[in-house]
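J.: Quick one, structure for this:
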Amino acid sequence: MNALYLTIPIALIISFGAFYIFLLNLRSGQYEDIEGPKYRMLFEEENKKQSD
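T.: As a prediction, the model looks like this:
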């Protein structure tokens, strides 16, 4: 029972910290375009070959 007095607050602190980091990333726009980078990678290769 004494272990619960320590582990529950630690678990709450860690979970609120993870949620806060998630909110910061959400506000910065990190999750706006999930599909774009994998296609952008392909188009950048084509653009570099055409410019040479």
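
J.: hey, let's count contacts and neighbours off CA atoms from now on
T.: Noted.

J.: quick one: stretch 28-48 to chain centroid distance?
T.: For stretch 28-48, the distance from its own C-alpha centre to the chain's C-alpha centre is 16 Å (Cα atoms, centre = their mean, to the nearest Å).

J.: Count the neighbours of residue 22 for me.
T.: Residues lying near residue 22 (other Cα atoms under 10 Å) number 13.

J.: any idea how far residue 10 is from it?
T.: Distance, residue 22 to residue 10, using Cα to Cα, to the nearest Å: 18 Å.

J.: could you point out which element follows the helix of greatest length in the chain?
T.: Longest helix in the chain by number of residues (criterion: DSSP state H): helix 2-28. Counting by DSSP states H and E, the element after helix 2-28 in chain order, helix or strand, is helix 36-51.

J.: compare with the first, here's sequence two:
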Amino acid sequence: MDVLVILIPVSLFLGAVGLAGFFWLLKRGQFDDPEGDANRILSGDYDDKPKS
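T.: I've put the predicted structure just below:
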């Protein structure tokens, strides 16, 4: 039972870090264009050559 005194605050801290990271990415616009990648994979334009 003594281990719960350590595990509960650690899990709450890690959850808060993950939630803060999600909101930070949301604020930076990481998830603004979810359909762009879905449509890009269906296009016939392929970029097989490396950029020079």
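
J.: still on that earlier bit, show me which positions of the longest helix of structure 1 end up buried.
T.: Using 16 or more other Cα atoms under 10 Å as the test for burial, helix 2-28 of structure 1 gives no buried residues.

J.: And for stretch 35-45 of structure 2?
T.: Going by neighbour count (16+ other Cα under 10 Å), nothing in stretch 35-45 of structure 2 comes out as buried.

J.: thinking again about what came up before, average distance between the longest helix of structure 1 and structure 2?
T.: By mean Cα distance after the TM-score superposition for structure 1, the fitted helix 2-28 of structure 1 averages 0.5 Å away from its aligned residues in structure 2.

J.: Tell me the gap between that helix and the middle of its chain.
T.: For helix 2-28 of structure 1 - counting by Cα atoms, centre = their mean - the centre lies 16 Å from the chain centre.

J.: can you tell me which residues contact residue 9 of structure 1?
T.: Residue 9 of structure 1 is in contact with no residue at all, counting by Cα atoms under 8 Å, 6 or more residues apart in numbering.

J.: Could you rerun that using 10 Å?
T.: Neighbouring residues of residue 9 of structure 1 by Cα atoms under 10 Å, 6 or more residues apart in numbering: residue 15.
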